[in-house]
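Asker: pasted the sequence and its predicted model underneath.
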Amino acid sequence: MKKARVAVGGTVHDAFEYKGKVKLTDGRVFSEEEVEWLSPVEPQTVFALGLNYADHAKELSFSAPKEPLVFLKGPNTFIGHNAWTKRPDEVELMHYECELGVVIGKTAKNVKKKDAYQYVKGYTVSNDYAIRDYLENYYRPNLRVKNRDTCTPIGPWLVDRDDIEDPMNLPLRTIVNGEVVQEGSTKDMIFTVPDLIEYLSSFMTLNENDIILTGTPKGTAGVHAGDEVVTEIEGIGALKNNIISDKEFA
């Protein structure tokens, strides 16, 4: 099942996909444009992966990491489907990044890879924009690169774990203004979903609605005010986002 969180008439509702539309748990049905989309779960601790695709590391002139390169994201970075992302007027290098989001379903500590999927609630799509003007070191990305308000659209759906046969073999792509600009597959991750759950839970407790953003393949490029950006993962959904300038946002 594809689930969502939306706002209608100023009230937040749980919802699900119904015949190409959005059906609230109270039975009302709306078109995609009639609701305000929120992140499909309320994010708790969010882990993001850097350089988790060898082809992306290569295009940035880096060797593949020997262990997961992980950083954390604050809650104000997250917005929903069809929302606006503010592009700082002073920057030159703001790049889209299509990523598989893994939502944790229950408390996890010292999980072994063979058991890892038991702790997954489901999967979503994220576009984890990077503002590389501020990058100090690819192995230590600073806050201004990855923690800007509105710069991580997520959704539209949370797809139940058991509805995805193999999360490690999902085509993904990014479309900017109708043109496909990035293509890849989750099969090319350096550290798989089970790898990441085992690694993170080995030294800290994971909780329900923690999210792991698993990195992006090669093909990242800049976006500008006025661009429409769609990040899509087969079987999970297409996440649409619009870029606006500081002036427009204000």
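Answerer: Great, that's in hand.
Asker: when you work out contacts or count neighbours from here on, use the C-alpha atoms and nothing else.
Answerer: Fine.
Asker: which parts of this protein are helices?
Answerer: 54-59, 143-146, 193-201, 246-249 (DSSP state H).
Asker: which parts of stretch 220-238 are buried?
Answerer: 220, 223-225, 228-233, 235-238 (16 or more other CA atoms under 10 Å).
Asker: adding distance to Val22, write those residues out as TSV.
Answerer: Output for these, formatted as TSV (distance: CA to CA, whole Å):
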residue	distance to Val22
Thr220	31
Val223	29
His224	30
Ala225	29
Glu228	22
Val229	21
Val230	19
Thr231	20
Glu232	18
Ile233	19
Gly235	17
Ile236	15
Gly237	13
Ala238	14
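Asker: tell me which two of the residues you listed sit farthest apart.
Answerer: The most widely separated members of these are Ala225 and Gly235, with 29.2 Å between them, by CA to CA.
Asker: name the residues that touch stretch 148-159?
Answerer: By CA atoms under 8 Å, 6 or more residues apart in numbering, the list of residues contacting stretch 148-159 from outside reads 1-4, 37-41, 76-81, 83-86, 122-129, 236-239, 241.
Asker: and Glu59, how many neighbours?
Answerer: 13 (other CA atoms under 10 Å).
Asker: once you drop chain neighbours, what's closest to it?
Answerer: Lys218 (6.6 Å; CA to CA, 6 or more residues apart in numbering).
Asker: what separation is there between the one you found and Val181?
Answerer: For Lys218, the distance to Val181 (CA to CA, to the nearest Å) stands at 10 Å.
Asker: and these two? which has more neighbours close in?
Answerer: Legend: neighbour count by other CA under 10 Å for Lys218 and Val181, higher for Lys218 (20 against 16).
Asker: quick one: residues contacting the more buried one.
Answerer: Counting by CA under 8 Å, 6+ apart, Lys218 touches 53, 55-57, 59, 182-184.
Asker: most neighbours among those, please name it.
Answerer: Tyr53 (24 neighbours).
Asker: wait, isn't it in contact with Asp188?
Answerer: Yes: using CA atoms under 8 Å, Tyr53 is in contact with Asp188, at 6.0 Å.
Asker: ok, now which ones touch Ala116?
Answerer: Ala116 neighbours (CA under 8 Å, 6+ apart): 193-194, 197-198.
Asker: redo that, cut-off 10 Å
Answerer: 104, 108, 110, 193-198, 201 (CA atoms under 10 Å, 6 or more residues apart in numbering).
Asker: in addition, the following structure is provided for comparison:
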Amino acid sequence: MTTYLFPPPAVQSVAIRGKSEQFPIHRLFFVGRNYHAHAVEMGKPVDKSVERPFYFTKAPQTLVPSGATVPYPPETKNYHFEMELVVAIGKAGFRVKAEEAHTVVYGYAAGLDMTRRDLQLVARDKGRPWDLGKDIEEGSVCSEIVPMEGVVIESGAIALEVNGDTRQSSNVDKLIWNIREIIADLSLFYHLQPGDLIYTGTPEGVGAVVPGDRITGRVEGVAEVALQVGPAE
């Protein structure tokens, strides 16, 4: 039996609608700038004809469930929300063809990619990694996963409110790279595994929150997600 110097981290998991089992998390992938209007608001328009998707990752330990209260993170003065449709991978896949992407889909969730925007932009403009801006403790939020094995979502309203005021409102059909294309491209770089989550990108309207704010969001036909921003530690 293997013994450890200290207790190893617990397995991160997400609830599954209608099931007693939890969905164990393997990795968290995020697609950057995958809605045209958001790419424009970030000052980096995307030309799909000459560009490929790009990705960043966050540690599974950053994941918190919908409804959580999390502290305003340290070392930022510009903490942003990003509302996203999340794909839950249920089968292994490597070099998956776009037309076969549905075979690795287990289901979907609604998620938030919380971001230290000030630190992300400094890193971006200096050509540095985005880790401090993105890989934030308790900075990845996920609703329960809704099983939809073999289904590829092609459209559906996606929206977010802060304290009841609408900040983001778009449709999944505005993704630059759709779900089939994302799975096909990402699986060229990684052997996708059950438990991987892919956050597919955020529409325009991202903005800052402060302690005391309540974020609520939804993806039509999938789920709702919520987060309460607590005081800074």
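Answerer: Perfect, I can see it now. Fair warning: this is a prediction, and the values are worked out from it, not measured in the lab.
Asker: quick one on the thing from earlier: out of the buried residues of stretch 220-238 of the first structure, which are inside strands?
Answerer: 228-233, 237-238 (DSSP state E).
Asker: how close does the residue nearest to the spatial centre of the second structure sit to Pro71 of the second structure?
Answerer: The centroid of the second structure falls nearest to Tyr199 when counting by CA atoms, centre = their mean (3.2 Å). Using CA to CA, Tyr199 of the second structure is found at 22 Å from Pro71 of the second structure.
Asker: same question for Arg116 of the second structure.
Answerer: Distance from Arg116 of the second structure to Pro71 of the second structure, by CA to CA: 13 Å.
Asker: more neighbours: which of these two?
Answerer: In this view Arg116 of the second structure and Pro71 are compared by other CA under 10 Å, and Arg116 has more residues nearby, 25 against 18.
Asker: and the more buried one, what pairs with it in the first structure?
Answerer: By TM-score structural alignment, Arg116 of the second structure lines up with Ile131 in the first structure.
Asker: so its match touches Arg144, yeah?
Answerer: Yes: using CA atoms under 10 Å, Ile131 of the first structure is in contact with Arg144, at 7.2 Å.
Asker: just the closest of the ones in strands among the buried residues of stretch 220-238 of the first structure to Leu170 of the first structure, please.
Answerer: Of those, the one sitting nearest to Leu170 of the first structure (CA to CA) turns out to be Ile233, at 6.6 Å.
Asker: check contacts around the aligned partner of the closest one in the second structure.
Answerer: Under the alignment (TM-score structural alignment), Ile233 of the first structure maps onto Val219 of the second structure. Val219 of the second structure sits next to 83-86, 108-111, 155-160, 170-172, 225 when contact means CA under 10 Å, 6+ apart.
Asker: one more time with 7 Å
Answerer: 85, 110, 156-159 (CA atoms under 7 Å, 6 or more residues apart in numbering).
Asker: gap between it and Asn163 of the second structure?
Answerer: According to CA to CA, Val219 of the second structure stands 18 Å off from Asn163 of the second structure.
Asker: okay, now Asp165 of the second structure: neighbour count?
Answerer: The number of residues packed near Asp165 of the second structure is 10, by other CA under 10 Å.
Asker: in space, what's closest to Ala157 of the second structure - neighbours in sequence excluded?
Answerer: Once flanking residues are discounted, Ala157 of the second structure sits nearest to Asn171: 4.3 Å by CA to CA, 6+ apart.
Asker: aligned partner of the one you found in the first structure?
Answerer: Counting by TM-score structural alignment, the partner of Asn171 of the second structure is Ser185.
Asker: I'd say its match and Arg173 touch.
Answerer: No: counting by CA atoms under 7 Å, Ser185 of the first structure does not reach Arg173; the two are 8.4 Å apart.
Asker: look at those two and report which has more neighbours.
Answerer: The neighbour comparison of Ser185 of the first structure against Arg173 (other CA under 10 Å) goes to Arg173, with 22 against 19.
Asker: that one maps to what in the second structure?
Answerer: Aligned partner of Arg173 of the first structure by TM-score structural alignment: Ala159.
Asker: ok, the residue in the first structure that Val206 of the second structure lines up against to Arg173 of the first structure distance?
Answerer: Using TM-score structural alignment, the partner of Val206 of the second structure in the first structure is Thr220. Distance of Thr220 of the first structure to Arg173 of the first structure, computed by CA to CA: 10 Å.
Asker: cool, and Leu196 of the first structure?
Answerer: From Leu196 of the first structure to Arg173 of the first structure the distance is 22 Å (CA to CA).
Asker: ditto for Glu59 of the first structure
Answerer: Using CA to CA, Glu59 of the first structure is found at 17 Å from Arg173 of the first structure.
Asker: next up, the contacts around the closest residue to the match of Arg173 of the first structure other than its chain neighbours.
Answerer: Nearest residue to Ala159 of the second structure in three dimensions, chain neighbours excluded: Ser169, at 4.3 Å (CA to CA, 6+ apart). Shown in contact with Ser169 of the second structure (CA under 7 Å, 6+ apart): 158-160.
Asker: now stretch 127-146 of the second structure: how far from the chain's centre is it?
Answerer: In terms of CA atoms, centre = their mean, to the nearest Å, the gap separating the centre of stretch 127-146 of the second structure from the centre of its chain is 7 Å.
Asker: also stretch 33-43 of the second structure?
Answerer: 16 Å.
Asker: which residues touch it?
Answerer: With CA under 7 Å, 6+ apart, stretch 33-43 of the second structure has contacts from 45-46, 174-177, 201-204.
Asker: now for those: which two are most distant?
Answerer: Trp177 and Glu204, at 15.5 Å, using CA to CA across those.
Asker: Val122 of the second structure in helix, strand or coil?
Answerer: helix (DSSP: H, G, I helix; E, B strand; the rest coil).
Asker: just give me the neighbour total for it.
Answerer: Count around Val122 of the second structure with other CA under 10 Å applied: 14.
Asker: and what of Ala157 of the second structure?
Answerer: 15.
Asker: who's in contact with it?
Answerer: 170-172, 219-220.
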